[in-house]
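Novice: quick one, what's the 3D model for this:
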Amino acid sequence: MAVNTRVRPARDATAGPPLRRLGFLLVRRRRLVLSLALAVLIGAGVLAAGAVPRLSLARFEAPGSESDRAQAELIERFGTGSPDMIFLVTAKNGTVDDPAVEAEGRELTARIGREDGVAESASYWTRGKPATLRSEDGRHALVVVRIPGDADHVRGQVLPRLVPEITQGAGMLQVRAGGGEEVFRQTVPLARQDFVRAELVVFPLAFVLLWLYLRRAMAALVPILAGVFAMVIGLALLSGVLQFAEISTFALNLTLAMGLGLGIDYCLFLIQRFREETRRGADRASAVAGAVEHAGRTVLFSGLTVATSLAVLFALPFDFLRSFAYAGIAVVAGGLVAAMIVLPAVLASIGGTMLPKRVRPEREAGFWHGLATRVMRRPLVFGGLATAVLLLLASPFLGLRFGVADDRILPLEAPSRQTQEIVRQSFPAEETDAIQLISKNTASGDISQYAVNLSQLPGVAQVDSAAGSFANGRRVGAGDPARFQGEGAWLSVVPSAAALADDPVRLAQSVRSVAPPFEVLVGGYPAELSDYRASVVDRLPLVLALMLGVTFLVLFLMTRSLIIPLKATLLNVLSLGVMFGAIVWIFQDGNLSGLLGFTPTGTLDASIPILMLCIAYGLSMDYEVFLLSRIKEEYDRTGNTEEAVATGLQRSAPLITAAGGILALTFAAYATAEVMFVQMLGVGMAVAVLVDATVIRAVLVPSLMRLAGPLNWWPSRVRDRGTTPAR
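Specialist: Alright, predicted model coming up:
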C-alpha cells in the first residue's frame, strides 16, 4: 500500500470540528510554531532554573490546630519550645557522670547556645541530670537545641553551618547530630539523588521500549523530548506560582516523574493516530488534522482528568500536599502544550520519519479483539474471577495504620539515622518528643496533683513541672519554677521510648483525657502528630468526594453517559485498592524490605497515601479515557456495543499496554531509591498503572460493558443491535 507523505493544503482545512481546524492551522504555520516552541523552551528553561532554588522545605504541620497554638504560646509567654534537634554526646572513656566529662559537656552546651540561630540549648548536665536525658548504660547524654524559624531557615541556613562545627569532635566527647530537622535535612539531597539516578536509567530504557513499539528511532525520540518539554514548562509555570505560594522541594520530584510519563503517553496517542490516518490514505496535512481531532480530544480530556484529580489537594490546608497539586497541574499543562501544539507541527515537518518502514494492513480481529470477544461471551465468569483476584490483592489495605515518618525513611548509613538508632535503643524515654501542657491564662490549681495523675498514665516516663518531677505517681525530683512558670505555668510530659514507638497518637489522647486544674493547650510532637493526622483523615471524605465527583463529570461530558463514568469510577477505586494493598503489605508490614532495602515501622505516613491516591486515580482514569474514546468512536459508527468494545480494545490496547509499561517503568525505577518515601511512591504507582493497563482494561471493562449492554449509553440515544445473552 502506498503511503502519501506530502504536505499539501486540504479543501476541508477551514471546515469541521475546532480541533480539526486547529490541526490544519498548525500544519500551515508549522515553521512559526516550531520557532516559537524553541523560544518558549529556552525562556522556560531560564525560569525553571530560577525556580528550583526557590522551592521550600516543608514540615508536617496542621496550621491553626491546638498543638500549633500551644507551640506559639510556649514561645511567646515562656521563651521556650519543642527542641528542633539533638546532639548525642558520647563519653569516649568512662560515663557522662565523670567530672571531666561533665565539665566538657557543660561547656559544649554553652557553646551551642552561643551559636547564631540557636535560641535555646540545654543538656543532661544543665537540667539537673534527669534520667530522661541519660542513656541506661551511662555512656551517652543528650543536648537538646531549639532553633526558631521556618524549615528553610533551620535546615537551609543554620544546620549546614552548626552541625559540622559541633560534630567535628574534640577532647573526651564524641558528638553526633540527630532530631527531626536534621533527619529531613538529610532526606532532601538523598531524594534528589534518587530521582536523578532513576531518570538516568529511565530515559534510555524508555527510548528502547518506544523503539521496540514504534520501530523508528525518531518516533521513539520525539515523545521523550516532549516529556522533557513538559518538565521544563511545568517548572517554569511553578516559578509564577512561587510568587504567591510556597512549594515543597519534593514537588520537583513529581514534576520529573510525571513530566516524562505524561509527555510520552500523550505523544504516543497522537503519533499512533497519525499513523492510522496515513495508513488509510490521508495526506500528511489531513493525517495531522485527524490525529489532533480524534486523539487530541482524548488527550485533552485525559489531561483535564489528571489535573482535576490533583487539584483536590487544594482542599487540604497543608502546603506540603498543595505543592503537588501545583506541580501536577503545571506538568499536565506542559504535556498538553507539547502534544497538542508542538507535536502536530513536528509531524507536519518530519512526519515521514514517524511512519513505519513497512506498512501492515490494519487488523480488525487480532489478539485483543479475540480476548474481548471471549470475555464478553462469559462476562460473569471472567469479570467475577478478575474481581476476586484484585480484591484479594487489595485485602492488606484493611490493616492500614497511619503514623508519621521518622528517621527510618533514611538508609542505615545516614548519620542522623544512626544517631536516632542509638537514642531509640539506649534511652528509656524520649525527652525531645515531650508533650507540653500550657495554661491558657494565669494558672490556678494544684499543679502537683495534676502532674501526679499524668505520671500514672501508661507510656509516661516522667512529668516535669514547677512543683517537681514525677514518675509513676511519685515525686522523683525538685521543681524548676524558672523554667515552668511565667505568665501562667506549663508542664512537660515525657513519653517512654516504647510508648512513642508504639502509638504516640494514643498517648496524646490519653494525656488530653486527664482533667486539668486549669484550661490547657496541648502541644509537642505526639499532639502535633495527632492533630496533623486528624486534619488529614477528617478531610479525606471531602477529598474523595471532590475527586470522584469532578472526574465523573469529566467522563460524562466526554461520553454523554451516566453509566460509563460510574463503571469507570468503580474500576479505578478497585485498582487503587490494589495499590494500597501493595504498599501496606510491603512498606507497612515489611514484606520485601530486604530486597528493597528499607526498615518498616508498622505504620504509613498519612500524607503519602493521600498524595498517591490523587496521582494514581488521575493516571488510572487517563487510560480509561483513552480506551473509552475509541470504544465510543466505534459505537457512534456501528451502534453495536459488543463490536465497539472489541474493536476499541483491539485498536487501543496495544498502545495502552505500551504506554502503561513505560509509565510503570518510570515509577518502578524509583524502587532503587534510598529514601523510603520515594520507594513507596515508585512501587505503588507502578503497581497501580500495571493493574489498570492490564486486568482492568482487558478484562473488567469488556465484561462490565457487556453486562450493561445498551444501558452503557444511557441517557443518550441507545441503538444496540445483535447482542447475545450474558453468561
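Novice: CA atoms for contacts and neighbours, from now on please.
Specialist: Will do.
Novice: over to L88. Which of the three states is it?
Specialist: strand (DSSP: H, G, I helix; E, B strand; the rest coil).
Novice: my guess is it meets A141, correct?
Specialist: Yes: with contacts counted by CA atoms under 8 Å, L88 reaches A141, the gap being 6.1 Å.
Novice: between these two, which has more neighbouring residues?
Specialist: A141 (29 against 25; other CA atoms under 10 Å).
Novice: next, the buried residues of whichever helix or strand that one is part of.
Specialist: Using DSSP states H and E, A141 falls within strand 140-146. For strand 140-146, the neighbour count (16 or more other CA atoms under 10 Å) marks H140, A141, L142, V143, V144, V145, R146 as buried.
Novice: and stretch 119-139, by the same measure?
Specialist: 119-125, 130-135, 138-139.
Novice: need the helices for the stretch 551-700 of the chain, in chain order.
Specialist: 563-583, 593-596, 607-638, 641-668, 676-691 (DSSP state H, counting those that start in this stretch).
Novice: D150: which of the ones you listed is closest?
Specialist: Nearest of the helices of the stretch 551-700 of the chain to D150, taken as CA to CA: helix 607-638 at 19.6 Å.
Novice: elements contacting the strand holding A141?
Specialist: strand 85-91, strand 120-123 (3 or more CA pairs under 8 Å, 6 or more residues apart in numbering; DSSP states H and E).
Novice: contact partners of the longest one?
Specialist: Where contact means CA atoms under 8 Å, 6 or more residues apart in numbering, the residues beyond strand 85-91 that reach it are 96, 101, 105, 139-146, 172-182, 419, 423, 432.
Novice: thought I329 was touching L310?
Specialist: Yes: using CA under 8 Å as the test, I329 is close enough to L310 to be in contact (7.0 Å).
Novice: between the two, tell me which one has more neighbours.
Specialist: L310 (27 against 23).
Novice: which SS class is that one?
Specialist: Quick answer, by three-state DSSP: L310 is helix.
Novice: the structure of the following sequence is requested for comparison with the preceding one:
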Amino acid sequence: MQLTGQTGTARPPADGPPGRGLLYGVGHACARRPWRVIAVWLLVLLAAVAADRAWGGAYGDDFDLSGTPSQTGADLLNAHGARGSRGVAAQIVVRSSEGSLASHREALTSAQGRLEELPRVVSVVGPPGAPGAVAEDGRTGYYTVRFEETPAKFEKAYLDRVDDAVRGLRADDVTVEYGGPLGQLARPASADRASEVIGVGTAVLVLLLGFGSVAAAGFPLLTAIVGLLTGLSALGLLAAQFSFAAVSPTPATMMGLGVGLDYSLFLVTRHRKLLHTAATPAEAAARTVATSGRAVLVAALTVTAALGGLFASRVGFIGMLGLAAGTAVLVGALAALTLTPALLGLAGRRIDRWHVRPPVDEPDDPGDIWYRWAAAVRRRPWTFLVLGLLILGTLAVPVASLRLGHIDAGASPASSTERRAYDLTAAGFGPGANGPLTVVVTLDKDRPTTTEQRTTLAEGLHDALVTTPGVASATMPGPTPDGALLVSTVTPDTGPQDRATADLVHRLQDEVLPRTLSPQGATGYLTGGTAGQLDFRDVLADRLPHVVGIVVAAAFVLLLAVFRSPLVALKAAVLNLLSIGAAFGVVVAVFQWGWGASLLGIEETVPVESYVPTMMFAIVFGLSMDYEIFLLSRVRETWLQTHDNHRSVASGLAGTARVITCAALIMTSVFLAFLLSSSVVVKMLALGLGISVVLDATVVRLLLVPAAMYLLGRANWWIPRWLDRLLPRLDPEGAHPAPPAENAPGRVRETR
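Specialist: Take a look at the predicted model:
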C-alpha cells in the first residue's frame, strides 16, 4: 500500500507580499489612527449601555419541551381551563410561631386579599380555606400565587409590594418565606461583580509578574473590560427580543472576560517581540494582527462554532445559553483585533517605559526554560505521552457514576428565603411536597363514558397511585370544568432532586398509567415542575451525542482547513475530549461524591444539573481549541520556514508557553472566582471550566501535544492532494502551501 500526499511548502498569496492582507490592513489602520478607534469604541460602549438600560430585556428560565409528557400535560390543562393551570405559580409558605394557623385567620384572610390586589397576579389560593394548604400539625401552610408571567423576571421593587401585602402576618407572629420563582426574585444581589473584581485583580498580578510591563498588563485589561461591557449590553438588547435563561449573563461574563484578556494578551506579547525588528510601531502592530490576529480570529470562530453547536440539542433554553456566551466571545475578539492595536500604536516604542521588573519577551535563547522543557519531551516522548494520558484517565474515572438531575432549592444557602421555604414545606408536608406531580388523564372521544364509568376510572386510578411505592399521597382524580380531563396531584415520598423521585416519575409514566388507563381507552400524562425537569434531563441526555458529534466535526473541519493536516486536527479533537472527560470527573467527585464540597459552601451532595454537561462540553471544547490554535499556529509558522518538525515543535512550544501559561492562570482565576456565587449551578460551571483550563494548559499543551507531535514527525503535516484541493483555505494572512514537485523534500511517502 502506498500513501501519497504533501506537506506544506509556502507560496506567496496572490494579492501581494506575504502577510499583507485584510488583517494586516486592519492592524495598520488602527495603530496609525488610535484616537479615532478609541473614540469609536467609547461611543459604541456608551450607546450600548444606554440602549440596554432603556430597552434591554429580562432573563428567565422559560423553556419549551414540545412532545414530552410534561409539556403535553401542561398544554392540556391550559386548553381545558383546569383550575389553577393559568399563569406561573409561586409559593408563600407560612408558619405560626405559637399555636395553629387557625388562630391567625383574620391576618391570613387579609394577606390573601392584599396579594390578590397586586399587579400581574392571576389568583391566590391558601389557608385557611383551601384544601390541603395546611399541614397536619396545623401550624404550617402555604399560599399558591399565580402570576401572569414568572416573577423571577420582575424588578426587585416588586418584592417590596409583596412584603407589604404579608406585613400583617409577620406582625401577627407568623413566619413568611417565599418559594419557587418568587424565592428566586428574592435572592440577594449576585456575587458576579465580586467575582469579576477578583478575576481582574488576579489578571493584573499575573500580567505584571509574568511580563513586567504596566502597559502589557493594562492594555489587555482595558480591552477585555470594554469588550465585556459592550457584549453584556448587546446581550441585554437581545434579551428584549428572545428568551434567555436567568443564568445567561454569568457564562457570558466568564467567557467575555476570559477570552477578551487572552486574545489581547496574545497580541500584546507578539507586538512587543516584533517591535525589535519593525520599522515603526504601526508596522509591528500590523504584523501582529496579521499573524497572531489570525490565530485570534480562528480561535474566536472555533469557540463560537462550539457554542453554536448547543442548538443541536433542539432545546431553545440550551441553544440560547450558547448564543449568550458566543455574543460575548465575538465582541471580545472584535475588541482585541481593533482596540488592542490602537492602544499599541498609541504607546509606540514606550510600551515598556513603566515596568515593575525587567520586561520579559518571547524567548530566543535555546537555554530558556521552555526550550529545555521541549528538549526533555523530545528525548522521552512516550514517557510524557503515557504520563499525560494516565493523569487525564484517572481524573475521568468518576464520570462512570455521573447522575444528571435538577438541583432544587434544598441546595440553596440556608440564609435564603427559598431554602427556608423549602425546609418549612418539607417539615410540615413531607419532602415530596416541594415537587408534587400532576396526573392529567384524557378520555377517548370515540368511546363515550357515563358518569359512573368516569367515577370507576377515577377510583381505579386513585387506588393505583396510592399503592405505588414511592407515593406519599394522591388526591382523588377530579374533572376539569369542561369534563374533558381528569386531574390528580401526587406527592412523592422524596424530594425533587432525589434519585427515587426520578424513578417514581418513570414508573408512573411508563408502567402505572398505561396499565391502569389503557383498558379504559384513556391516556395519562405526568406534568408539573418536577416532571418537566426530568423530561428536560432525559431530552438533553438523548441529544448530547448529537451536540458532541456536531461540535467535534465542525472543529475538526475548521482545524483541517486552517492547518492542512488531518492528523493535527484529529489529535486536537481526541485530546480535547480527554481533557473534557477529566473535567467532568472532577465535577462528579466534588458535587456528587462530596469530595471537598464543604470548601465551596455546599452542604449536601447533589446531582449534576442536567444542562451543565452539555454547556460545559461546548465551552470547554471551544476554549481547548483556543490554546491548541495559538500553539499550532506558531508551530506551523516555523514549519513553513524550516520544514524541521522537531525544531518547529520546540520553537512553537517555547514561543507560546509563557503567554499560554499566563493566559490560563488569568482565565482560571476568572472562572474560579465565580465559586463565590450562591448558585450551585454557577459553582458547578465555574469549577468545571477552571479545572479544564488548568488541565488544558498543563497536561495537554505541555505534555500530550508536543509528545504526540514529536512521535508523529513529518506525518504531522501530511495531507492527501485531493483533500488539499477540496478544502477551503482559511489562511487570510499567512502563506499558502503549494504542492511540491514529485521528488521535492516535502514529499511524504509511506510504503507498506
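Novice: thinking again about what came up before, out of the buried residues of strand 140-146 of structure 1, which is nearest to L347 of structure 1?
Specialist: Distances from L347 of structure 1 to those, taken by CA to CA, are shortest for R146, at 59.2 Å.
Novice: roughly how far apart are the closest one and I112 of structure 1?
Specialist: 10 Å (CA to CA, to the nearest Å).
Novice: need the overlap of contacts for those two.
Specialist: V118, S121.
Novice: re earlier: how about TSV for the helices of the stretch 551-700 of structure 1, with mean neighbour count and distance to Q168 of structure 1 added?
Specialist: Formatted as TSV, the helices of the stretch 551-700 of structure 1 follow (neighbours: other CA atoms under 10 Å; distance: least, CA to CA, whole Å):
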stretch	mean neighbour count	distance to Q168 of structure 1
helix 563-583	22	39
helix 593-596	12	33
helix 607-638	22	35
helix 641-668	24	39
helix 676-691	25	29
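Novice: list the residues that contact the alignment partner in structure 1 of E637 of structure 2.
Specialist: Using TM-score structural alignment as the criterion, E637 of structure 2 maps onto E633 of structure 1. Neighbour list for E633 of structure 1: A644, G648 [criterion: CA under 8 Å, 6+ apart].
Novice: and stretch 52-63 of structure 2, how far out from the chain middle?
Specialist: 18 Å (CA atoms, centre = their mean, to the nearest Å).
Novice: D262 of structure 2 versus the residue nearest to A299 of structure 2 when sequence neighbours are not counted, what's the distance?
Specialist: Nearest non-adjacent residue to A299 of structure 2, counting by CA to CA, 6 or more residues apart in numbering: D626, 4.9 Å away. D626 of structure 2 sits 9 Å away from D262 of structure 2, going by CA to CA.
Novice: quick check, D464 of structure 1 in a helix?
Specialist: No: using three-state DSSP, the assignment for D464 of structure 1 is strand, not a helix.
Novice: can you report how many residues neighbour P164 of structure 1?
Specialist: With other CA under 10 Å as criterion, P164 of structure 1 counts 12.
Novice: quick check: buried residues in the host helix or strand of it?
Specialist: When elements are assigned from DSSP H and E, P164 of structure 1 belongs to helix 159-166. Across helix 159-166 of structure 1, burial judged by 16+ other CA under 10 Å covers L159, L162, V163, I166.
Novice: for stretch 548-557 of structure 2, same thing?
Specialist: When neighbours are counted by 16+ other CA under 10 Å, the buried residues of stretch 548-557 of structure 2 are found to be V548, I550, V551, V552, A554, A555, F556, V557.
Novice: got those as CSV, with distance to A279 of structure 2 columns?
Specialist: Putting the buried residues of stretch 548-557 of structure 2 into CSV (distance: CA to CA, whole Å) gives the following:
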residue, distance to A279 of structure 2
V548, 47
I550, 45
V551, 42
V552, 42
A554, 40
A555, 37
F556, 38
V557, 38
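Novice: farthest pair within these?
Specialist: Across the buried residues of stretch 548-557 of structure 2 (CA to CA), the longest gap, 14.2 Å, separates V548 and V557.
Novice: what span of structure 1 lines up against the helix or strand encompassing V440 of structure 2?
Specialist: Secondary structure assigned from DSSP H and E places V440 of structure 2 in strand 437-442. Alignment of strand 437-442 of structure 2 against structure 1: residues 435-440, by TM-score structural alignment.
Novice: also stretch 724-731 of structure 2?
Specialist: Using TM-score structural alignment, stretch 724-731 of structure 2 finds no match anywhere in structure 1.
Novice: returning to that earlier point: list of residues touching the helix holding P164 of structure 1?
Specialist: When contacts are defined by CA under 8 Å, 6+ apart, helix 159-166 of structure 1 is touched by residues I112, E115, V175, A177, E182.
Novice: try stretch 710-727 of structure 1
Specialist: 376-381, 559-564, 639-642, 705-707, 709.
Novice: rerun that using 7 Å as the cut-off
Specialist: 377-380, 560-564, 639-641, 705, 707 (CA atoms under 7 Å, 6 or more residues apart in numbering).
Novice: same deal with stretch 365-376 of structure 2?
Specialist: So stretch 365-376 of structure 2 is contacted by A650, L653, A654, A657 (CA under 7 Å, 6+ apart).
Novice: tell me the contacts of the counterpart of the second one in structure 1?
Specialist: Residue pairing (TM-score structural alignment): L653 of structure 2 is matched to L649 of structure 1. Shown in contact with L649 of structure 1 (CA under 7 Å, 6+ apart): W368, H369, L627.
Novice: export those to CSV and tack on distance to F318 of structure 1?
Specialist: Shown next, in CSV, are these (distance: CA to CA, whole Å):
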residue, distance to F318 of structure 1
W368, 44
H369, 47
L627, 35
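Novice: A451 of structure 1: which of those is nearest?
Specialist: L627 (63.9 Å).
Novice: that closest one and S652 touch, don't they?
Specialist: Yes: if you go by CA atoms under 7 Å, L627 of structure 1 and S652 touch, sitting 6.0 Å apart.
Novice: spatially central residue in structure 2, please.
Specialist: Centroid check for structure 2 by CA atoms, centre = their mean gives M615 as the closest residue, at 4.1 Å.
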